[in-house]
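*Asks:* pasted the sequence and its predicted model underneath.
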Amino acid sequence: MKVLVTGFEPFGGERINPSWEALKDLPEEVEGARLIKRRLPVTFRGVRRVLPRLIVEEKPDVVVLTGQAGGRPNVTVERVAINVMDSRTPDNEGFAPEDEPVFEGAPAAYFSTLPVKAIVDALRKAGIPAGVSNTAGTYVCNAAMFTALHTIAVAGMETRAGFVHVPFSHGQVLEKAKPSMSLETIRKAIEVAVRTSLMVR
């Protein structure tokens, strides 16, 4: 068994991205499954280029994508990705699409194939604030989730995939009044999400 777990590079003027910083410290195996850890670029073009290749080449059983949702107070497990790229904030390549599809001719949306509510329940039982989110936005995180699910669908793979958003880490909010979570708690949350995705169908 293999699990592809991804985080993102920093964006929006931040020096770190807690999704990647926490993910780096995950164990090499969870529930007997080998973890493949990768950092994704915060670019619309980049995730659409990198993710399909990763998924097709590695053929993971599970894909757990993670990203930063600064301002959210808890870990949120995304239910759906939509086929839209729309952002007033440019990505790390300076690209700011408006009402563009992630993939032309693809479905309007894909639902996560991870056990969304079971992950939320497991996180709460572990003492980690968590909830279901019904929007991954229209920025690169949503594009990544859509890309992963579309790649899996087109390839006819049985891989399960979804997205988990994490809050700012404590060090990112020293000069701004925003909710935050320790990197250790974020790391634990990602590990719980991976473990639950492997154990619950």
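*Replies:* Arrived safely, thanks for sending. What you see is a predicted model; the values in this text were computed from it and never measured.
*Asks:* rest of the way, CA atoms for contacts and neighbours
*Replies:* Fine.
*Asks:* now His150, what's its secondary structure?
*Replies:* helix (DSSP: H, G, I helix; E, B strand; the rest coil).
*Asks:* from Arg39, how far off is it?
*Replies:* Distance, His150 to Arg39, by C-alpha to C-alpha, to the nearest Å: 20 Å.
*Asks:* have a look at the two and say which one is more surrounded.
*Replies:* In terms of neighbours (other C-alpha atoms under 10 Å), His150 is the more surrounded of His150 and Arg39; the figures are 21 against 17.
*Asks:* contacting residues around that one?
*Replies:* For His150, the contacting residues are 106, 110, by C-alpha atoms under 8 Å, 6 or more residues apart in numbering.
*Asks:* kindly report the same for Asp99.
*Replies:* Neighbouring residues of Asp99 by C-alpha under 8 Å, 6+ apart: 84-86.
*Asks:* most neighbours, which of those residues?
*Replies:* The member of the contacts of Asp99 surrounded by the most neighbours (other C-alpha under 10 Å) is Val84, with 22 neighbours in all.
*Asks:* also this one, for the comparison:
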Amino acid sequence: MILLTGFEPFGGESTNPSWQAAQRAAELLRAQGREAVAVEVPCVFGRSIEVLEAALGQVEPEIVLCIGQAGGRERISLERVAINVDDARIPDNAGRRPIDEPVVAAGPAAYFSTLPIKACRETVAGLGIPVEVSQTAGTYVCNHLFYGLMDLLEGRQGTRGGFVHVPFSSEQGAAHGQPGIAVEAMATALAAIATTTAETALDLRITAGAEH
């Protein structure tokens, strides 16, 4: 079973391509004969992890892809690491704005994704879709959920998970004068990431680092 999550709209947007792409990716995966389900999570500190935890209990997935929007980025970003800090530049959808607070009190400083991020990058790049390995998921609700996911999966045998950021949709990008990717292309990439994860036991050892 593959679980995909996407966020509700935030920051004044009327849509969130992470949720649109998650739903479509689940459809694509089911068409391939794989079990997949998509769940929308609130863009709210704390509550987003609670919804994710409930979904994990109901679905019992082997693979979890949490997806969020990173408006302004040009590529689909496979996130490498989640850090244990909430530092919100803007309030979440419930008006919460934590500053320098841990996601999990007494939790480790960081968790790494357990997706084969480099193999996934190569697969998506082979489809002609812009993609990268990212070294930061930010300090907003996306990183919060990513860290929460990895904390929930810690010690849980047989389940791999991680976080993927998608840019603005093509329509949003045009409206904001920013880069954008069609939701269908995002969904194709997400389905490829899920299938690559299912079929890859050991990640590729190739460079995907950054100088800054």
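*Replies:* Good, I have the coordinates. Values in this document were obtained by computation on a predicted structure and should not be read as measured data.
*Asks:* overlay the chains and give the TM-score.
*Replies:* Here the TM-score for the pair of chains, by TM-score structural alignment, normalised by the length of structure 1, is 0.94; 199 aligned residues with a C-alpha RMSD of 1.3 Å.
*Asks:* re earlier: overlap between the contacts of Asp99 of structure 1 and structure 2?
*Replies:* Of the contacts of Asp99 of structure 1, the ones still in contact in structure 2 (both residues aligned by TM-score structural alignment, their matches' C-alpha atoms under 8 Å) are 84-86.
*Asks:* can you tell me which of the residues you listed is nearest Thr6 of structure 1?
*Replies:* Nearest to Thr6 of structure 1, judged by C-alpha to C-alpha, of the kept ones among the contacts of Asp99 of structure 1 is Met85 at 19.9 Å.
*Asks:* what about the strands in structure 2?
*Replies:* Per DSSP state E, structure 2 carries strands over the ranges 2-7, 36-41, 63-69, 76-79, 81-83, 110-112, 131-134, 160-166, 168-169, 180-181.
*Asks:* for these, give me JSON lines that also has distance to Tyr140 of structure 2.
*Replies:* Putting these into JSON lines (distance: least, C-alpha to C-alpha, whole Å) gives the following:
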{"stretch": "strand 2-7", "distance to Tyr140 of structure 2": "12"}
{"stretch": "strand 36-41", "distance to Tyr140 of structure 2": "14"}
{"stretch": "strand 63-69", "distance to Tyr140 of structure 2": "11"}
{"stretch": "strand 76-79", "distance to Tyr140 of structure 2": "14"}
{"stretch": "strand 81-83", "distance to Tyr140 of structure 2": "11"}
{"stretch": "strand 110-112", "distance to Tyr140 of structure 2": "15"}
{"stretch": "strand 131-134", "distance to Tyr140 of structure 2": "15"}
{"stretch": "strand 160-166", "distance to Tyr140 of structure 2": "12"}
{"stretch": "strand 168-169", "distance to Tyr140 of structure 2": "17"}
{"stretch": "strand 180-181", "distance to Tyr140 of structure 2": "21"}
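*Asks:* out of those, nearest to Ala198 of structure 2?
*Replies:* Of all the strands of structure 2, strand 63-69 sits nearest to Ala198 of structure 2, with 7.5 Å by C-alpha to C-alpha.
*Asks:* give me the mean deviation of the closest one from structure 1.
*Replies:* Aligned to structure 1 and superposed, strand 63-69 of structure 2 gives a mean residue distance of 0.6 Å (mean C-alpha distance after the TM-score superposition for structure 1).
*Asks:* and that strand, how far from the chain's centre?
*Replies:* Centroid separation for strand 63-69 of structure 2 versus its chain: 3 Å, with C-alpha atoms, centre = their mean, to the nearest Å.
*Asks:* helices or strands up against that strand?
*Replies:* strand 2-7, helix 17-31, helix 141-153, strand 160-166, helix 183-199 (3 or more C-alpha pairs under 8 Å, 6 or more residues apart in numbering; DSSP states H and E).
*Asks:* can we see that at 6 Å?
*Replies:* Judged by 3 or more C-alpha pairs under 6 Å, 6 or more residues apart in numbering; DSSP states H and E, the packing partners of strand 63-69 of structure 2 are strand 2-7, helix 17-31, strand 160-166.
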